[in-house]
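Q: Only the shape, not the letters, is given here:
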């Protein structure tokens, strides 16, 4: 039996159903995200991506089903215990009035500090490191409200990093970022995963980014998981047509086909064309 099949998942949903009135956002979903890997949830708008992420992170009360964190039911853990192990970056976080970048990032240390305890030297070191890793050290005293959307996004990522989580949830973290900072953020996430073993579960809208960063992919469709597996297994023409309702051509990249690079060319309800570069 392989190591992967014997390891306890970092987070797991069993029979997860979320309903809003008569509308089912998720229906009997069973998924696992494995320790030390990057799992990406993707799918069309309204497919249940963000609801699944929030459910796995303990931010959405399920109508039925269970969520397990490293084998422990979330219902048996206190909010403080969860916050010490899990960090969440939501899709459109509210900007606190008057808060600076440094003050926001400092919030990530709260689960690890005694009640009303002062910031320790270690706390300060982790805050400084998080700010530098997202390239905001020159803006650390600026109020969040004065920053661009992309700069604010990076500040929220820094707060999550300061929390020292075992498991990081991100809901469309590259939203509002320009191309350079999208690439830098994805590179940072890969480094945190590969070098520090941080388990990451993210919702991504851009399939190019999914192909670039994901170890495992959960493809959603109408509140259910349509397919799971590696990007090469899940992001196929047939499955993407089922999930998005448009035809997709996937062919080897003309320059790097031998190395497993590929080009995604949309040919249905959209005229967008993107290039994906991922080593097999």
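A: Here it is on my side, so go on. Since this is a predicted model, take the numbers as computed values, not measurements.

Q: contacts and neighbour counts: CA atoms only from here.
A: Will do.

Q: and residue 52, how many residues sit next to it?
A: 28 (other Cα atoms under 10 Å).

Q: Ignoring the adjacent residues along the chain, who's closest to it?
A: Nearest non-adjacent residue to residue 52, counting by Cα to Cα, 6 or more residues apart in numbering: residue 26, 7.2 Å away.

Q: what helix or strand does that neighbour sit in?
A: Here residue 26 sits within strand 23-33, counting by DSSP states H and E.

Q: which of the residues in that strand are buried?
A: Buried residues in strand 23-33, counted by 16 or more other Cα atoms under 10 Å: 24, 25, 26, 27, 28, 29, 30, 31, 32, 33.

Q: Turn the residues you listed into a markdown table, columns for distance to residue 93.
A: As requested, the buried residues of strand 23-33 are arranged in a markdown table below (distance: Cα to Cα, whole Å):
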| residue | distance to residue 93 |
| --- | --- |
| 24 | 25 |
| 25 | 21 |
| 26 | 23 |
| 27 | 27 |
| 28 | 28 |
| 29 | 26 |
| 30 | 28 |
| 31 | 26 |
| 32 | 26 |
| 33 | 24 |
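
Q: With respect to residue 232, which of those is nearest?
A: Lowest distance from residue 232 to the buried residues of strand 23-33 (Cα to Cα) belongs to residue 33, with 17.3 Å.

Q: Hmm, the closest one is touching residue 52, no?
A: No: the criterion here is Cα atoms under 8 Å, and residue 33 misses it with residue 52 at 11.9 Å.

Q: take the one below as the second:
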């Protein structure tokens, strides 16, 4: 495990958001953090990327606390795409993407041949090369998100953090972004750590899932161990029916009810109906 969280407590002023959390992030895999709004997902991501400092505990990268790693050196190892990236200020796509090479430059030096090759590679792999001379503001939401991912790739890090990379995107663009991240993981060996709200997307695209509730770790493991009625009840306070995605065999939340008072323990046995005959227009259609 290259990246570990050891007894970390994170908060703002007198309010603790993440409580004494410990976990290991699998190397070379896609890890997704799930949980309700305000449970500490984004705060944990910021602590793991040194955007904010823990109140206690430490984040370790290759056995060394990230607090002790030089800023430029850390930027060569970790890339972080926040939920709402700062405005591009009218920058052209290629200009914005080139900023990812800053950790490798001395002073305000010009881009080297290697820098330009990596920028071209990132534009190609994210399929944004055709936009290189356009303003970021002129692109669609899905196109802009791919450009921001290209910026992260240009940092040439082994580990990429993304906070809700599919926010505000329609279903097709969400799938486009997640398939890109999956491709980067499988073909480029990138370790991906992201926050997602959609449970079925988390199950479908993740090798490892971490479930948080009120800043505490509830369950961590492969999707089959985390996307379960019991875990979802504790994390989201819902009564969920879990089946299997007929295309991926990953767990899938078919339906759910809010829990009010005593839970109705009646089990609804309907997954086979969905896995055998998916309804037209369902989420199985692409």
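A: Noted; the coordinates are in hand. All figures in this text were calculated on a predicted structure; none of them were measured in a lab.

Q: Would you report the TM-score computed for these chains?
A: The TM-score (TM-score structural alignment, normalised by the length of the first structure) is 0.88; 264 aligned residues with a Cα RMSD of 2.1 Å.

Q: Where in the second structure does the strand holding residue 26 of the first structure fall?
A: In the comparison with the second structure, strand 23-33 of the first structure aligns to the range 15-25 (TM-score structural alignment).

Q: Pull the residues that contact the matching stretch.
A: Residues external to stretch 15-25 of the second structure that are found in contact with it (Cα atoms under 8 Å, 6 or more residues apart in numbering): 1-11, 31, 39-40, 43-44, 56-57, 214-217.

Q: Please pick the buried ones from these.
A: Buried by 16+ other Cα under 10 Å: 3-11, 31, 39-40, 43-44, 57, 214-217, out of the contacts of stretch 15-25 of the second structure.

Q: Residue 220 of the second structure maps to what in the first structure?
A: In the first structure, the position corresponding to residue 220 of the second structure is occupied by residue 228, as judged by TM-score structural alignment.

Q: wait, is its match part of a helix?
A: No: secondary structure of residue 228 of the first structure, determined by DSSP: H, G, I helix; E, B strand; the rest coil: strand, with no helix assignment.

Q: how about the helices of the second structure, start to end?
A: Assigned helices in the second structure, in chain order: 41-48, 71-75, 93-98, 113-125, 141-154, 171-188, 199-205, 223-226, 229-236, 271-276 (criterion: DSSP state H).

Q: got TSV for those, with distance to residue 65 of the second structure too?
A: Shown next, in TSV, are the helices of the second structure (distance: least, Cα to Cα, whole Å):
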stretch	distance to residue 65 of the second structure
helix 41-48	10
helix 71-75	11
helix 93-98	29
helix 113-125	29
helix 141-154	22
helix 171-188	25
helix 199-205	28
helix 223-226	28
helix 229-236	30
helix 271-276	45
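
Q: wait, which of those helices is closest to residue 104 of the second structure?
A: For residue 104 of the second structure, the closest of the helices of the second structure is helix 71-75, at 7.7 Å, according to Cα to Cα.

Q: who touches that closest one?
A: Among residues not part of helix 71-75 of the second structure, those counted as contacts by Cα under 8 Å, 6+ apart are 66, 103, 104, 155, 157.

Q: can you do 10 Å?
A: Applying Cα atoms under 10 Å, 6 or more residues apart in numbering, the set of residues contacting helix 71-75 of the second structure from outside is 49-50, 61, 66-69, 100-105, 155-157.

Q: which of the residues you listed count as buried?
A: The neighbour-count test (16+ other Cα under 10 Å) applied to these identifies 49-50, 61, 66-67, 100-104, 155-157 as buried.

Q: tell me the angle of the strand holding residue 26 of the first structure relative to helix 49-56?
A: Interaxial angle, strand 23-33 of the first structure versus helix 49-56 (axes from the mean of the first three to the mean of the last three Cα atoms, to 10 degrees): 60 degrees.

Q: Check the mean deviation of strand 23-33 of the first structure from the second structure.
A: Strand 23-33 of the first structure, aligned to the second structure and superposed, deviates on average by 0.8 Å (mean Cα distance after the TM-score superposition for the first structure).
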